[in-house]
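Novice: here is a sequence together with a model predicted from it:
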Amino acid sequence: MYKQMQVVRRMEMAADSLYKAKLIRGFCHLAIGQEAVSVGLEHGIHPNDRVITAYRCHPFAVLRGGTITGVLAELLGRKTGMSSGKGGSMHIFTPTFFGGNGIVGAQVPVGTGVAFAQKYMDERHATFAMYGDGASNQGQVFEAFNMAKLWNLPTIFICENNKYGMGTSAARSSSNTEYFTRGDTIPGVQVNGMDIIASLQAVRFARRWAVDEQKGPLLLEFVTYRYGGHSMSDPGTTYRTREEVQRMRSTQDPIRGLQRYIEEWGVATEQELKYLDKAAKAEVDKAVEEAKAGSEPEPEDLWTDIYFKGSEPGVMRGREREEVSLDLF
């Protein structure tokens, strides 16, 4: 877990540098500071469980079967990216990770639908539908709560409460900031999302609840913190103080927290952890160079990835591709 946390943080730091070098453009939301949630979740679930989220999806994509190179290449708009360079920061997927979605809160009912399919097909797996405190007031989130409880679906709703929805603090947008209590008849648990052991245990408990004991949905609130702004266009210092960010970095950092556990429990020495740090850095540095070396999509790639392979229609409706001037794009 320690190395994975280092890897996903360094990957996000690399994305930050590439963006500032103007090699990555457009929307880019980083999860630096929230590593205990993604890594803790992955170690608490089954490989065939499903995960869906909105922004800050890069770590989940890697942990759910993707690659660092694939994620960074996607951010760079390369053909070798996990979505062929067409999706960008918010649209990255694997067979068990349903994204990365760009519409605030819209992934929650989709995740509930995935859980419905799991129950309908009698699969003994769960879906973890993740959203932020900024999306918690969306009507479709509450609609998903209702349907999941009504049909007793194996849905684990996870609110990543990182204290700010864009530049608005939770207290300014929500009358009830105890998000784990907002599921109506769905039980909720509040978790220290800066502590990976707490995150891991909470996810294991939730999966037992929904899958092994078949008690239906559960709502987890991970109280966490993002060190950077909402996106790369947000410095993150106009609505909170630099002192606040520094205090969280120095007292609540999830990687340092796990390091203390490891050393106190005698699992590894400081030197062994430094070796893992260097290995993580080397892995990410190599991935950066591989991603940068990838080619950009060709104009004809505009017509690919529209349909699932094998489901393409025999006849194109509307204008034929020969009638469309590529000079327009």
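Specialist: Thanks, I have it.

Novice: from here on, contacts and neighbour counts on C-alpha atoms
Specialist: Noted.

Novice: mind listing what's buried in stretch 16-35?
Specialist: Using 16 or more other CA atoms under 10 Å as the test for burial, stretch 16-35 gives 16, 18-19, 24-25, 28-35.

Novice: in helices only, show me the residues you listed.
Specialist: Under the assignment DSSP state H, the buried residues of stretch 16-35 contribute D16, L18, Y19, E35 to helices.

Novice: comparison target below:
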Amino acid sequence: MNFPNLPQSELLRLYESLTRIRLFEERIVERYHEQEMKTPVHLCLGQEAVAVGVCSRLAREDYIFSTHRSHGHCIAKGMPLRLIAAELYGRESGCAGGRGGSMHLVAPDWGIPGSTAIVGGSIPLAAGAALSAKMQNNGRIAVAFFGDGASEEGSFHESLNFAALHALPLIFVCENNFYATNSPFKARQPECGIAAKGAGYGIPSVTADGNNLGTVYQVAGEAIERARSGGGPSLLEFETYRWKGHVGPACDFEAGCRPKDELERWLERCPHRLYRDGLLGSGQVSCADLDAIERNLRHEIDDAFDFARASAWPDPATLLEHVC
């Protein structure tokens, strides 16, 4: 593993963020069968290192634009778990008042203008935010998260061109998990890869291991520093893999959507286990340190879900509020 040479406090901060996402989504899996969460959920289990490696290098005021698979990005950016859990349960105390659900998380105070269920929809929104930041010269940057399927949308190429033309402070982050719903990558695109598409617009582009948190942290940091210093956009393609089906808490190999042995190979490359093993191997932390973090996070998640379930339902009289 490309283990980052960082102070102990930063190493533990990354572990806490990585573990918070993992435990929160595992709790969703545990509770979803109770049918109290009416929203569809698209889980990022297995992909957490990308969210943590990128968002840990951002300032709070920087913008991220996420996708239907948004939990990890928003948690890594600092969004409180209570706001997310309450939204999943459709409660008034949720980040969108119980109206948006899992795919439409929003937290402007944490630099999250919103996530979108439209494939590729995050990309031009991030380009607009980056243009605004450049025009205001406020030092902010924008990040567009998207999957490999979104790289087949016209908005992807249009935004690459626009960002390159105007040298926008924008990071394109492709989480290439090799599937668009149930369609494998090789059945949809030639072997040249997604990063090569950025190079065609003169944008610095790289393909990297998205399950190696140290690699993501380094690659993202370089791109963010370049954008913040006026060097323009970057395209980062991180190869990773989602453990669950496209939507919902279940695996999909039993339905023939993916080969079981493929999933098993990626399970061996668990980003959380790789980072934990690397931490312990570095000698900078102990099992007791990491176990204490996990205990505290379980209490935080207990609190978030208890808060959500105890919160009030939205008042039907407010149904049309915020509707244009």
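Specialist: Right, received. Where do you want to start? Just so it is clear, the structure is predicted and the values come from calculations on it, not from any experiment.

Novice: quick one on the thing from earlier: widest-spaced pair of the buried residues of stretch 16-35 of structure 1?
Specialist: Spatially, the most separated pair among these is R25 and E35, at 23.5 Å (CA to CA).

Novice: how about the contacts made by L76 of structure 1?
Specialist: Residues near L76 of structure 1 by CA atoms under 8 Å, 6 or more residues apart in numbering: L23, I24, R25, G85, G88, A291, K292.

Novice: also R69 of structure 2?
Specialist: By CA under 8 Å, 6+ apart, the contact list for R69 of structure 2 reads V41, H42, L43, C44, M103.

Novice: now swap in A51 of structure 2 and tell me
Specialist: Contacts for A51 of structure 2 (CA under 8 Å, 6+ apart) come out as G72, H73, A76.

Novice: assumed the first one was part of a strand.
Specialist: Read that as G72 of structure 2. No - secondary structure of G72 of structure 2 (DSSP: H, G, I helix; E, B strand; the rest coil): helix, not part of a strand.

Novice: for it, what is the corresponding residue in structure 1?
Specialist: Structural alignment (TM-score structural alignment) places G72 of structure 2 against P59 in structure 1.

Novice: that match: neighbour count?
Specialist: Neighbours of P59 of structure 1 under the rule other CA atoms under 10 Å: 27.

Novice: and it, how close does it get to P217 of structure 1?
Specialist: Per CA to CA, to the nearest Å, P59 of structure 1 is found 24 Å from P217 of structure 1.

Novice: now S250 of structure 1
Specialist: In terms of CA to CA, S250 of structure 1 sits 35 Å off from P217 of structure 1.

Novice: one more: G105 of structure 1?
Specialist: To P217 of structure 1, G105 of structure 1 is 17 Å away according to CA to CA.

Novice: and these two? Which one has more around it.
Specialist: Shown here are G105 of structure 1 and P217; by other CA under 10 Å, P217 has more neighbours (33 against 24).

Novice: the more buried one touches I156, doesn't it?
Specialist: Yes - taking contacts as CA atoms under 8 Å, P217 of structure 1 lies within contact range of I156: 5.5 Å.

Novice: give me the common contacts of the two.
Specialist: A210.

Novice: mean deviation, the lengthiest helix in structure 1 versus structure 2?
Specialist: Identified as the longest helix of structure 1 according to DSSP H is helix 270-293. With mean CA distance after the TM-score superposition for structure 1, helix 270-293 of structure 1 departs from structure 2 by a mean of 1.6 Å once superposed.

Novice: residue range for that helix in structure 2?
Specialist: Using TM-score structural alignment, the residues of structure 2 aligned to helix 270-293 of structure 1 are 287-310.

Novice: pull out the buried positions in the matching stretch.
Specialist: For stretch 287-310 of structure 2, a neighbour-count test (16+ other CA under 10 Å) marks 290, 293-294, 297-298, 300-302, 304-305, 307-309 as buried.

Novice: just the helices in the stretch 201-329 of structure 1 please.
Specialist: With DSSP state H, counting those that start in this stretch as the criterion, the stretch 201-329 of structure 1 has helices at 242-252, 254-264, 270-293.

Novice: could you do the stretch 101-250 of structure 2 as well?
Specialist: Remark: helices assigned in the stretch 101-250 of structure 2 by DSSP H, counting those that start in this stretch are 122-136, 154-166, 195-199, 213-228.

Novice: got a markdown table for the ones you listed, with distance to R57 of structure 2 and mean neighbour count too?
Specialist: Shown next, in a markdown table, are these (distance: least, CA to CA, whole Å; neighbours: other CA atoms under 10 Å):
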| stretch | distance to R57 of structure 2 | mean neighbour count |
| --- | --- | --- |
| helix 122-136 | 17 | 21 |
| helix 154-166 | 21 | 18 |
| helix 195-199 | 21 | 19 |
| helix 213-228 | 6 | 21 |
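
Novice: E16 of structure 2: which of those is closest?
Specialist: Of these, nearest to E16 of structure 2 by CA to CA is helix 213-228, at 12.6 Å.

Novice: how far apart are the closest one and its match in structure 1?
Specialist: For helix 213-228 of structure 2, the mean distance to aligned residues of structure 1 following superposition is 0.9 Å (mean CA distance after the TM-score superposition for structure 1).

Novice: return the residue of structure 2 aligned against V189 of structure 1.
Specialist: So V189 of structure 1 corresponds to V206, using TM-score structural alignment.

Novice: if I look at its match, how far off is E87 of structure 2?
Specialist: Separation of V206 of structure 2 from E87 of structure 2 (CA to CA) stands at 35 Å.

Novice: which one of the ones in helices among the buried residues of stretch 16-35 of structure 1 sits closest to G229 of structure 1?
Specialist: D16 (11.2 Å).

Novice: need the counterpart of that closest one in structure 2.
Specialist: Per TM-score structural alignment, D16 of structure 1 is aligned with V29.

Novice: with adjacent residues omitted, what lies nearest to that match?
Specialist: Closest residue to V29 of structure 2 apart from its sequence neighbours, by CA to CA, 6 or more residues apart in numbering: P249 at 5.1 Å.

Novice: give me the number of residues near the one you found?
Specialist: The local packing of P249 of structure 2 (other CA under 10 Å) involves 22 other residues.

Novice: that one against L43, yeah?
Specialist: Yes - between P249 of structure 2 and L43 there is a contact under CA under 8 Å: 7.3 Å.

Novice: what does stretch 166-178 of structure 2 contact?
Specialist: In this structure, residues lying in contact with stretch 166-178 of structure 2 by CA under 8 Å, 6+ apart are 47, 50, 123, 126-127, 130-131, 133-134, 140-148, 163, 184-186, 210, 223-224, 227-228, 230-242.
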